[in-house]
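**Q** Quick one: sequence and predicted model below, then my questions.
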Amino acid sequence: MGIHCESKEEYIYEMMKNFKLVDMREQYMDIITEATNESLSYIDFLVRLIKVEEHGKLARRNSKLINSACFDITSTLEDIDYSFNPSIDADKINSLGTLQFMDKHENIILIGPPGVGKSLIATGIGRNACKAGKTVLFINAKELVDKLYESMKYGDLVELLKKLDKIELLIIDELSYIKMDKERESLFFQMIRRRYEKGSLIITTNLPLGKWDSLFSGQLAATAILDRLIHHCHILSISGDSYRVKGKNR
């Protein structure tokens, strides 16, 4: 049964509402005016109408992906002050920002002292991934390990691991300030193993790779985890002064 409308405009509005053409519904009258003023052909008018909906849907999708990613900061790669810290390789960062590493299911490990921009870089790459329509999750390392442990306790581990498997780019921030027991270490290893050559990771840490045994039960566990992480991996070591201290000094 069709929709009864009093006018053509009302019919168009209601049908676009039914078809969930949000941006067309809001802007089609303005586009009709533009088409009349510019003497657009029918096909050019239709293209302009479709582009309005396309751009709107992309914007809503990107916004949803960015909100779901749970970024701590709003920075992008364009916000990095390379002149302040010459140890950051701008060409390398911009190359990683193209997301080709994700196509190859490669990882990134950012190593350096607090405040040098590790999380900023990770967030910038993550935001690029969201804009490309990819699912991203930014999470503190301790929070992630605790969530894995809690899900195991309450019988939800398989479900959580499956959710994490679907995240195309998992960003684990501050893998530095925790000491895992055997159970948490095993859970973390499970997650890393499941992502191996299937999904990309970005990890930020203060610890050089040679000191990762301090995070786990010993060198054997650290080696097992590192073997999978660094097999296909971009490792960036950043030194220099802290951005945060720079801001305070200013």
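**A** Perfect, thanks for sending it. The model shown is predicted, which means the values in this text are computed figures rather than measured ones. Numbering: from 1, shown residues only.
**Q** can we go C-alpha only for contacts and neighbour counts from here?
**A** OK.
**Q** Can you tell me how far the nearest residue to Ile12 once chain neighbours are set aside is from Leu46?
**A** Among residues not flanking Ile12 along the chain, Arg25 sits closest, at 7.9 Å (C-alpha to C-alpha, 6 or more residues apart in numbering). Going from Arg25 to Leu46 by C-alpha to C-alpha, to the nearest Å gives 14 Å.
**Q** Same question for Ser63.
**A** Using C-alpha to C-alpha, we find Ser63 at a distance of 26 Å from Leu46.
**Q** And Met191, by the same measure?
**A** When distance is defined by C-alpha to C-alpha, Met191 is 48 Å away from Leu46.
**Q** These two - which one has more neighbours?
**A** Met191 (17 against 14; other C-alpha atoms under 10 Å).
**Q** Settle this for me: the more buried one is touching Lys162, isn't it.
**A** No: between Met191 and Lys162 there is no contact under C-alpha atoms under 8 Å: 9.6 Å.
**Q** And the helices in the protein?
**A** 8-18, 22-38, 42-69, 90-96, 100-103, 118-131, 141-153, 157-166, 182-195, 219-230, 243-249 (DSSP state H).
**Q** would a markdown table of the ones you listed with distance to Tyr82 be doable?
**A** As requested, those are arranged in a markdown table below (distance: least, C-alpha to C-alpha, whole Å):
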| stretch | distance to Tyr82 |
| --- | --- |
| helix 8-18 | 48 |
| helix 22-38 | 39 |
| helix 42-69 | 25 |
| helix 90-96 | 7 |
| helix 100-103 | 22 |
| helix 118-131 | 11 |
| helix 141-153 | 27 |
| helix 157-166 | 33 |
| helix 182-195 | 32 |
| helix 219-230 | 26 |
| helix 243-249 | 11 |
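**Q** alright, now check it against this:
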Amino acid sequence: MLTHPTLALLTDLGLHGMAIAFQDLQSQPEALALEHGDWLALLLERETTLRRQKRFESRARAAHLRHDAHVEDVDFRATRGLGRGLFLKLAGCGWIRERRGLLLTGPAGVGKSWLACALGQKACREDFSLVYHRAPRLFAALALARGDGRYARMLKALARVDLLILDDWGPEKLDDDQRRDLLEIVEDRYERRSIIVTSQIPVDRWYEIIGNLTIADAILDRLVHNAYRIELSGESLRKQRSPAAASLSD
């Protein structure tokens, strides 16, 4: 078998997973008894796996998630009102395919940001694009973009991802520019893309944060209408857990 020319050709074609699998199979005597179709299936499987892993790594880097969190590590024993059934349903990412939202509320330290990042990491694994932003920093970045001509381009980039995580919204009341920014973001995503919003403020008080009732109606009608809700409660997990496990906090 022309091992070296085949490897060179696979590499030239960018089929690196197949090239690695080819070398592995060549080193296994039992593989020589496989049919050509079986060889091809194994090579294609390795190529698919490698490409899927590279896509995940690329999406994870672009997401800039605050926590290295995983849905498999969620502790349902903690007393904070997190329902196993609903969370596992969300971990399946069907709600992203349905272009729905998720509102995560609760006091500081109960794990809102960590849970949002865990769902974001799972979305990356399911080949969805996403980006994480803390709300105060996003509004500050949009204010700068408005001044230097990047505003429309930045909004377009936010609208393009399958999932936007808007973390730590409130309790400061929005100013006029921030209200318009949020309306643009929510309008771009309504029934087109998904969003996760985390906040210490209960949803029924979000009108107070937005400030302008007319704009608040427009924002919340789009944001709350088809969104799942998780309302967490209890003491801060920072107080309950050792420093090594304190990553389950906001």
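**A** Thanks, I have the structure now. No experiment lies behind these values; they were computed from the predicted model shown.
**Q** What does Leu10 of structure 2 correspond to in structure 1?
**A** Matched by TM-score structural alignment, Leu10 of structure 2 corresponds to Met16 in structure 1.
**Q** Contact partners for its match?
**A** With contacts defined as C-alpha atoms under 8 Å, 6 or more residues apart in numbering, Met16 of structure 1 is in contact with 22, 24-25.
**Q** so, if you compare those residues, which one comes nearest to Val52 of structure 1?
**A** Distance ranking of those against Val52 of structure 1, using C-alpha to C-alpha, places Met24 first at 6.4 Å.
**Q** Would you mind measuring from that closest one to Asp44 of structure 1?
**A** From Met24 of structure 1 to Asp44 of structure 1 the distance is 15 Å (C-alpha to C-alpha).
**Q** More neighbours: which of the two?
**A** Of the pair Met24 of structure 1 and Asp44, Met24 is the one with more neighbours under other C-alpha under 10 Å, namely 23 against 12.
**Q** Quick check, the more buried one in contact with Leu49.
**A** Yes: at 6.4 Å, Met24 of structure 1 and Leu49 qualify as touching, with contact defined as C-alpha under 8 Å.
**Q** Just tell me what Ala157 of structure 2 corresponds to in structure 1.
**A** Under TM-score structural alignment, Ala157 of structure 2 pairs with Lys163 in structure 1.
**Q** neighbours around its match, how many?
**A** Look at Lys163 of structure 1: counted by other C-alpha under 10 Å, it has 10 neighbours.
**Q** can you tell me how far it sits from Ile125 of structure 1?
**A** Shown here: Lys163 of structure 1 relative to Ile125 of structure 1, a distance of 21 Å by C-alpha to C-alpha.
**Q** Then Ile66 of structure 1?
**A** Applying C-alpha to C-alpha, the value for Ile66 of structure 1 to Ile125 of structure 1 is 12 Å.
**Q** can you check Gln190 of structure 1 too?
**A** With distances taken as C-alpha to C-alpha, Gln190 of structure 1 is found 25 Å from Ile125 of structure 1.
**Q** next one: Ala59 of structure 1
**A** In terms of C-alpha to C-alpha, Ala59 of structure 1 sits 18 Å off from Ile125 of structure 1.
**Q** So the two - more neighbours on which side?
**A** Comparing Ala59 of structure 1 with Ile125 by other C-alpha under 10 Å, the one with more neighbours is Ile125, at 25 against 13.
**Q** Surely the more buried one and Leu77 touch.
**A** Yes: with contacts counted by C-alpha under 8 Å, Ile125 of structure 1 reaches Leu77, the gap being 6.9 Å.
**Q** which residues are common contacts for those two?
**A** Listed contacts common to Ile125 of structure 1 and Leu77 are Gly97; contacts here mean C-alpha under 8 Å, 6+ apart.
**Q** Now do the same for Leu42 of structure 2: its match in structure 1.
**A** Correspondence of Leu42 of structure 2 to structure 1, assessed by TM-score structural alignment: Arg48.
**Q** For its match, list the residues it contacts.
**A** Shown in contact with Arg48 of structure 1 (C-alpha under 8 Å, 6+ apart): Ile31.
**Q** make it 10 Å
**A** Residues in contact with Arg48 of structure 1, defined by C-alpha atoms under 10 Å, 6 or more residues apart in numbering, are 24, 28, 31-32, 34-35, 40, 42, 54.
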